[in-house]
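Student: Just a sequence and a predicted model for now, questions to come.
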Amino acid sequence: MSTAPVIETQRLVLRVPQAGDFDRYAELLADEEACRYIGGHQPRAAAWRKFLQMPGAWAVQGFAMFSVVEKSSGLWLGHVGPWRPEDWPGTEVGWSLHPDAWGKGYATEAAEAAIDWAFAQLGWDEVIHCIDPANAPSWRLAMRLGSRNRGPGRVPPPYEDATIDIWGQTRQEWSARRERGG
């Protein structure tokens, strides 16, 4: 993966996940509140298997969620970026952040960079976000990004019983918002 992208924002580095990110990822998946809407908390061994999904998707698909790292400290903050498993309802840019990264604007900063990248590098025509209707912080983030709630949706097994709304916007809507300075 020598050609793997690295994106820098004012405070963050977005890059392909590395083995050194795992301890913080395992902490994220051990936190019941942090995992409430992303499949539930998991023990370390299960977290390792789930962690490997992102570097695997990078290797096979050429894209996946980025590891988000704070520039000033080198601390892994979470995953943000493009995600499209088989039978997914669309081209998603998703997020999950470690609880100590919440409320600092990191998710917005990283998601904006990831959406820019997905439109420019992957050629996507739209982005969606699959969000549990009870997950107010995520739908507030989707709104900050300019996405609208398009209504109920479904994701494939093993999460087919999950309640989700599909939020999203087109490339044109994103571009117009960015031109306005949003």
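Tutor: Received it, and whenever you're ready, just let me know what you need.

Student: make it CA atoms for all contacts and neighbour counts henceforth
Tutor: OK.

Student: and residue 88, helix, strand or coil?
Tutor: Going by DSSP: H, G, I helix; E, B strand; the rest coil, the secondary structure assigned to residue 88 is coil.

Student: who's in contact with it?
Tutor: 155, 156 (C-alpha atoms under 8 Å, 6 or more residues apart in numbering).

Student: try residue 95
Tutor: 65, 78, 79, 80, 81, 107, 111 are the contacts of residue 95 under C-alpha under 8 Å, 6+ apart.

Student: Now for those residues: which two are most distant?
Tutor: Distances among the contacts of residue 95 were taken as C-alpha to C-alpha; the most separated pair is 65 and 107, at 12.5 Å.

Student: show me where the protein has helices.
Tutor: 22-30, 44-51, 53-61, 106-117, 136-144, 171-179 (DSSP state H).

Student: can you count the residues close to residue 73?
Tutor: When neighbours are counted by other C-alpha atoms under 10 Å, residue 73 registers 9.

Student: Comparison target below:
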Amino acid sequence: MRKLLTARLVLIPWQQRFAENLIQMSSDERVMRFVGSGLWSRDYAFQRHELALRQWEQRGFGMRAITERDDGAFLGLVSLGDDEASGLEAPVLEIGWWVEPHAWGRGIATEAAAAVRDEAFKRTGASSLTACFHRDNVQSKRIMAKLGMSFAGEVTDRYGKPAHMYALRRAKWMVATNANSSRP
């Protein structure tokens, strides 16, 4: 379980020490406003924390804590999980992110998600990457576009709410990656 480093962030595979961070974030109305489930109870958040720990053991990828590279402060989370309902050719992974409100507007979600997007294609062998957002969540839509994702359809999220799905196929990512790496 390796950490991912970006210019400003350290993305740490989910650990026991992040349980309280998840409990706090999932009970914050600002963070959960566009999550179809609404606010999570403490017990449910802890169940999801335990699930994140197991996913790392079983799959070797999953939820990561987003921390500040300079001081280690917790800024949020970015997740990578199986997406079996996308209708795209497997293996498909789904990416998601939550950022602490005090860190909004700094590009934290985009920076973290770009690192995990690259990990999904380089290390896990994903054929496609998906992400879903609720219509009013224009910030997530912008992040998805910055990641190279494009509209792939209307879906129902895991909580039964309507959402937009965006996707990025490996071939498109490879073209963009090669174009970026050949720039002077």
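Tutor: That came through fine. Computed from a prediction, not measured in an experiment: that's the story for all the values here.

Student: Just give the TM-score of the two.
Tutor: Laid over one another, the chains give 0.87 as their TM-score (TM-score structural alignment, normalised by the length of structure 1), with 175 aligned residues with a C-alpha RMSD of 1.8 Å.

Student: any chance of the helices of structure 1 in TSV, with distance to residue 15 of structure 1 too?
Tutor: Below are these laid out as TSV (distance: least, C-alpha to C-alpha, whole Å):
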stretch	distance to residue 15 of structure 1
helix 22-30	14
helix 44-51	14
helix 53-61	10
helix 106-117	10
helix 136-144	21
helix 171-179	22
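
Student: that older thread, between residue 65 and residue 107 of structure 1, which one's more packed in?
Tutor: residue 65 (27 against 23).

Student: quick one, what contacts that one?
Tutor: So residue 65 of structure 1 contacts 16, 54, 79, 80, 81, 82, 83, 93, 94, 95 (C-alpha under 8 Å, 6+ apart).

Student: hmm, try it at 10 Å
Tutor: Residue 65 of structure 1 is in contact with 14-17, 53-55, 57-58, 78-84, 92-96, 114, counting by C-alpha atoms under 10 Å, 6 or more residues apart in numbering.

Student: Restricted to buried residues, select these in PyMOL.
Tutor: Of the contacts of residue 65 of structure 1, the buried ones go into a single PyMOL selection, burial set by 16 or more other C-alpha atoms under 10 Å:
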select buried, resi 14+15+16+17+54+55+57+58+78+79+80+81+82+83+84+92+93+94+95+96+114
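
Student: In strands, which of the contacts of residue 65 of structure 1 fall?
Tutor: 14-15, 78-83, 92-96 (DSSP state E).

Student: joint contacts of residue 65 and residue 107 of structure 1?
Tutor: In contact with both residue 65 of structure 1 and residue 107: 78, 79, 80, 94, 95, 96, using C-alpha under 10 Å, 6+ apart.

Student: For residue 42 of structure 1, state which of these is nearest.
Tutor: residue 96 (14.3 Å).

Student: Contacts only, for that closest one.
Tutor: 25, 28-29, 34-35, 37-38, 65, 67-68, 77-81, 102, 107, 138.

Student: for residue 21 of structure 2, same thing?
Tutor: By C-alpha under 10 Å, 6+ apart, the neighbours of residue 21 of structure 2 are 45, 49, 65, 74, 75, 76, 77, 100.

Student: For residue 115 of structure 2, give its distance to residue 11 of structure 2.
Tutor: According to C-alpha to C-alpha, to the nearest Å, residue 115 of structure 2 stands 9 Å off from residue 11 of structure 2.

Student: which residues are in contact with both of those two?
Tutor: With C-alpha under 10 Å, 6+ apart as the test, residue 115 of structure 2 and residue 11 both reach 4, 5, 78.

Student: and those as JSON lines, adding distance to residue 159 of structure 2?
Tutor: Formatted as JSON lines, these follow (distance: C-alpha to C-alpha, whole Å):
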{"residue": "4", "distance to residue 159 of structure 2": "30"}
{"residue": "5", "distance to residue 159 of structure 2": "32"}
{"residue": "78", "distance to residue 159 of structure 2": "19"}
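
Student: Which single one of those residues is nearest to residue 165 of structure 2?
Tutor: residue 78 (17.1 Å).

Student: Aligned to the closest one, what sits in structure 1?
Tutor: Using TM-score structural alignment, the equivalent of residue 78 of structure 2 in structure 1 is residue 80.
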